[in-house]
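Peer 1: Pasting the sequence and the predicted coordinates here, then a few questions.
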Amino acid sequence: MPEELSPLQQDVLDRYSKLANILHSLDDTLNEINTSSTESRTSPEEVINEMREIEIKIGLVGTLLKGSVYSFILQQKKQKQEQQQLQQ
């Protein structure tokens, strides 16, 4: 008799399914790139340079996001301290 899945288990399975679909799509895209005509093929050096630019931009966005979250947490902590001082 199969057991019912908990919501967490179902969520994990759904995410794995979504990841599998994305990986299959990526594999199809890579196969398409590898089988494309040599005339339209981009050199590996150009691809690496473009990927490096994307990596730098993603790193910048990540840093900005971390800074924003840190600032938000500090603001909340300051507000709590001010509220505690007013209550005393």
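Peer 2: Received, thanks. Owing to the predicted nature of the structure, the values given are computational and were not obtained by experimental measurement.

Peer 1: CA atoms for contacts and neighbours, from now on please.
Peer 2: Noted.

Peer 1: Which helix in the protein has the most residues?
Peer 2: If you go by DSSP state H, the chain has its longest helix at helix 44-87.

Peer 1: Second structure follows, compare the two:
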Amino acid sequence: MREELSLLQQNVLERYQKLAQVLHSLDNTLKQFNDNGNENVSSEVVLQQIREIEVKIGLVGTLLKGSVYSLVLQRRQELERNEIV
């Protein structure tokens, strides 16, 4: 069957397979978390904590992109100044 698929299709299927494995792993981790006597912690609390982490990761990503963009602009300005002189 793999011979019938294009390289792009194979790549997409492999990524879906990796995603499925990660989701199964996450599901197993959450089941273990719930089975370890943490009845006091509801899934809503866990989801809220995950959302907070997601927001922080998004902020870090935005700051990183801004820093890289600033660096690129600085380098471009330096090159333009060197060309003028």
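Peer 2: Alright, I've got the coordinates. Predicted model, so just to flag it, every value in this text is computed and none were measured.

Peer 1: Burial check on Ile33 of structure 1, number of neighbours?
Peer 2: For Ile33 of structure 1, the count of nearby residues is 14 (other Cα atoms under 10 Å).

Peer 1: returning to that earlier point: which strands or helices does the longest helix of structure 1 pack on?
Peer 2: Using 3 or more Cα pairs under 8 Å, 6 or more residues apart in numbering; DSSP states H and E, no helix or strand is in contact with helix 44-87 of structure 1.

Peer 1: Please tell me how far Gln17 of structure 2 sits from Thr29 of structure 2.
Peer 2: With the distance defined as Cα to Cα, to the nearest Å, Gln17 of structure 2 ends up 18 Å from Thr29 of structure 2.

Peer 1: swap in Glu44 of structure 2?
Peer 2: 16 Å.
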